[in-house]
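Novice: Task: produce atomic coordinates for the following.
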Amino acid sequence: MIHTSPIALVTGANKGIGLAIARQLGAAGHTVWLGCRDISRGVMAARELLGIGIDAHAVQLDVKDGASVSSAAQILESEMGRLDVLVNNAGLMFAPSPSLAEESIDEMQRMFDTNVFGVMRVTQAFLPLLRKSKAARIVMMSSGLSSLTDALDMRSETWTVGFGGYCASKTALNMLTVKLAKELEPDGIKVNAVDPGLTSTDMTGNGPGHSPEDGARPAVALATTHAYGPTAGFFACAPSGELVQKNW
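Specialist: Model (predicted):
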């Protein structure tokens, strides 16, 4: 069976920003696959999207588990034959420690395994399917806290923010974004990182911030960018909805 609609995979997509990204891509005409560590929750989320007319499917995918990632790639290859959009949304963050000198090394390792190595594990596994697309897009869910420029700027709102391990993991992800974008440019695959902004989700304790729907907008914009769109960039959405480039 030939699938004419664009095919997207969003990791960590059973709730929050990931589900909002899947919903918006589905509304734009994509067939969406929800990569979820807990498949039962993924199935429930896919049913929610199916209920509003979106072609949605769930697949078990734990970014920290190589066997799980390989199995998911095999399923999409069998069912779809290609992949047009990969949104690496799954992420992990712990509560900040009093100081970096006291931060748990175990927690830092777990964040790097999800936010950096997990992203690369997924990207490497799905690259063969992305190479079968005529215009593949990869979007990395970064953070405004990843910017070295802002971290060094006393005028920045992030100047006093802690979260050393989490920030470092997202900064590392930014470097991999740039390296991948340069390597994959000859294949026509665009790779960008996005800052969703402060978003009220389970990860942030459902505290202050805008909605997951707003947090999803920059990822959706980069996932659907045209042939002359950017690559190797770091973007957020302005209040007007337009993409704005951020400092690395």
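
Novice: going forward, measure contacts between C-alpha atoms and count neighbours the same way
Specialist: Fine.

Novice: what helices or strands is whichever strand or helix holds Y166 leaning on?
Specialist: In the assignment (DSSP states H and E), Y166 maps to helix 164-184. Packing contacts for helix 164-184, counted by 3 or more Cα pairs under 8 Å, 6 or more residues apart in numbering; DSSP states H and E, involve helix 105-112, strand 190-194.

Novice: Tabulate these (TSV), appending distance to L19 and mean neighbour count.
Specialist: Putting these into TSV (distance: least, Cα to Cα, whole Å; neighbours: other Cα atoms under 10 Å) gives the following:
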stretch	distance to L19	mean neighbour count
helix 105-112	21	17
strand 190-194	16	29
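
Novice: For my notes, please list these in a markdown table and give distance to V178 for each entry.
Specialist: Output for the helices and strands packed on helix 164-184, formatted as a markdown table (distance: least, Cα to Cα, whole Å):
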| stretch | distance to V178 |
| --- | --- |
| helix 105-112 | 18 |
| strand 190-194 | 8 |
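
Novice: for the ones you listed, which one sits closest to R137?
Specialist: Ranking these by proximity to R137 (Cα to Cα) places strand 190-194 first, at 5.0 Å.

Novice: That closest one to helix 164-184, inter-axis angle?
Specialist: 160 degrees (axes from the mean of the first three to the mean of the last three Cα atoms, to 10 degrees).

Novice: Run through the strands of this protein in chain order.
Specialist: For the chain, the strands defined by DSSP state E cover 7-11, 31-36, 56-60, 85-88, 137-141, 190-194, 234-237, 243-245.

Novice: which one of those strands is the most hemmed in?
Specialist: strand 190-194 (a mean of 29; mean count of other Cα atoms under 10 Å).

Novice: in the chain, which spans are helices?
Specialist: 16-27, 39-50, 66-79, 105-112, 119-130, 148-151, 164-184, 212-223 (DSSP state H).

Novice: here's the other one to compare against:
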Amino acid sequence: MGRAFGVGELSRQGTLIVLGLLALFPLYFSLVNSFKTPVQYAQNPLNLPPSLGPGAANYARAWSQIGLPTFNSLLITLVSVLLLVMVSALTAYAFALMDFRGKSALFAAVFILLLVPDFLTLIPLYVQIKKLTLPSNYLAVILPYIAAGQAFSILVFRTFFAQIPKELLEAARIDGAGHGQMFTRIVLPLSVPILVSVGIIRFVPIWNDFLLPSLLLDERHRTLTMALVKFQGSAESYTAPDFGALMAAYVLAALPLLVIFAFLMRYYIQGLTSGAVKA
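Specialist: Okay, the predicted model is just below:
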């Protein structure tokens, strides 16, 4: 029986290792080919580069194409996520820890928004933005990103805030603390893991979004995804991409996500295992 358990455990570990390697393969493919010339890429795209010499030129060319768009994407994504988390946390606090007329009906309306697929709202959203005559800059996409993530974030934060011990809040209220002080000094410090988790969950789709920025942003404010698509070669120019520089651009595009996960992974795991995201 002990042997069977050992074989089963070994099988599970082996499966996880294989799945992990498969998940890392795209990063490996992009990284090794970012140091190759087009000829070396055509010969064998899977082997290690014979030298790292072409890498400097590939990364220099890639950065010349995606440098400003990377800054634009960072600005749009960070501002959108920070404002989204702040607004949804305030709303969730009201739903979880305050009593007011119509609270249940309003929360039910927020929950219903989760049942509406995103693609059904794309055309109405585009028409509404055009009617608001928003400029074709960062604001045109930041406001929709903030609104689009509210329903999910409010639901998660409300579930977590409702689990905070009522005795702790009552003690603060007896000491004269108002809702603003309880929110900033008690609720937020206790909610850092779930705030980070929701922030990362919303960060990834905003960072990777192509459709909305391509519809609303001008050339000066284009995002990283728009620059990558243009770098690949557009249908108008019929150009073939330099795969070494293109892979270097992919690696540079993935770096911000890797850095964020490296520094915030501990809080992200805590938030996922706290039970709040189960809702």
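
Novice: what's the TM-score for these two chains?
Specialist: The TM-score (TM-score structural alignment, normalised by the length of structure 1) is 0.24; 91 aligned residues with a Cα RMSD of 5.2 Å.

Novice: Out of the helices of structure 1, which is closest to N88 of structure 1?
Specialist: Within the helices of structure 1, the stretch nearest N88 of structure 1 is helix 119-130; the backing value is 6.1 Å (Cα to Cα).

Novice: The closest one - contacts with which helices or strands?
Specialist: Using 3+ Cα pairs under 8 Å, 6+ apart, helix 119-130 of structure 1 sits against helix 66-79, strand 85-88.

Novice: and I206 of structure 2, what does it touch?
Specialist: Listed by Cα atoms under 8 Å, 6 or more residues apart in numbering, the contact partners of I206 of structure 2 are 77, 145.

Novice: can you tell me the helix or strand for it?
Specialist: Using DSSP H and E, I206 of structure 2 falls in helix 192-208.

Novice: coming back round to it: winner for burial among the helices and strands packed on helix 119-130 of structure 1?
Specialist: strand 85-88 (a mean of 27).

Novice: and the helices of structure 1 as a markdown table, adding distance to L86 of structure 1?
Specialist: Supplementary listing: those in a markdown table, determined by distance: least, Cα to Cα, whole Å:
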| stretch | distance to L86 of structure 1 |
| --- | --- |
| helix 16-27 | 11 |
| helix 39-50 | 17 |
| helix 66-79 | 12 |
| helix 105-112 | 20 |
| helix 119-130 | 8 |
| helix 148-151 | 26 |
| helix 164-184 | 13 |
| helix 212-223 | 8 |
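
Novice: Of all these, which one comes closest to I138 of structure 1?
Specialist: Across these, closest to I138 of structure 1 is helix 212-223 (Cα to Cα), at 6.8 Å.

Novice: Just the buried residues of the closest one, please?
Specialist: Across helix 212-223 of structure 1, burial judged by 16 or more other Cα atoms under 10 Å covers 212-223.

Novice: Counting by contacts, list what it packs against.
Specialist: Judged by 3+ Cα pairs under 8 Å, 6+ apart, helix 212-223 of structure 1 is in contact with helix 16-27, strand 85-88, strand 137-141, strand 190-194, strand 234-237.

Novice: repeat that for 7 Å
Specialist: helix 16-27, strand 137-141, strand 234-237 (3 or more Cα pairs under 7 Å, 6 or more residues apart in numbering; DSSP states H and E).

Novice: so which of those gets nearest K190 of structure 1?
Specialist: If you check each of these against K190 of structure 1 by Cα to Cα, strand 137-141 wins as the nearest, at 5.0 Å.

Novice: Output the strands of structure 1 in a markdown table, with distance to T149 of structure 1 appended to each entry.
Specialist: What follows is those, written out as a markdown table (distance: least, Cα to Cα, whole Å):
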| stretch | distance to T149 of structure 1 |
| --- | --- |
| strand 7-11 | 28 |
| strand 31-36 | 33 |
| strand 56-60 | 37 |
| strand 85-88 | 23 |
| strand 137-141 | 18 |
| strand 190-194 | 16 |
| strand 234-237 | 13 |
| strand 243-245 | 13 |
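
Novice: To M108 of structure 1, which of those strands lies closest?
Specialist: Closest to M108 of structure 1 of the strands of structure 1, according to Cα to Cα: strand 137-141, at 17.8 Å.

Novice: Next, the angle strand 190-194 makes with the closest one.
Specialist: Using the same axes, to 10 degrees, strand 137-141 of structure 1 lies at 20 degrees relative to strand 190-194.

Novice: Show me what strand 137-141 of structure 1 is packed up against.
Specialist: Judged by 3+ Cα pairs under 7 Å, 6+ apart, strand 137-141 of structure 1 is in contact with strand 85-88, strand 190-194, helix 212-223.

Novice: try 6 Å this time
Specialist: Counting contacts by 3 or more Cα pairs under 6 Å, 6 or more residues apart in numbering; DSSP states H and E, strand 137-141 of structure 1 is packed against strand 85-88, strand 190-194.
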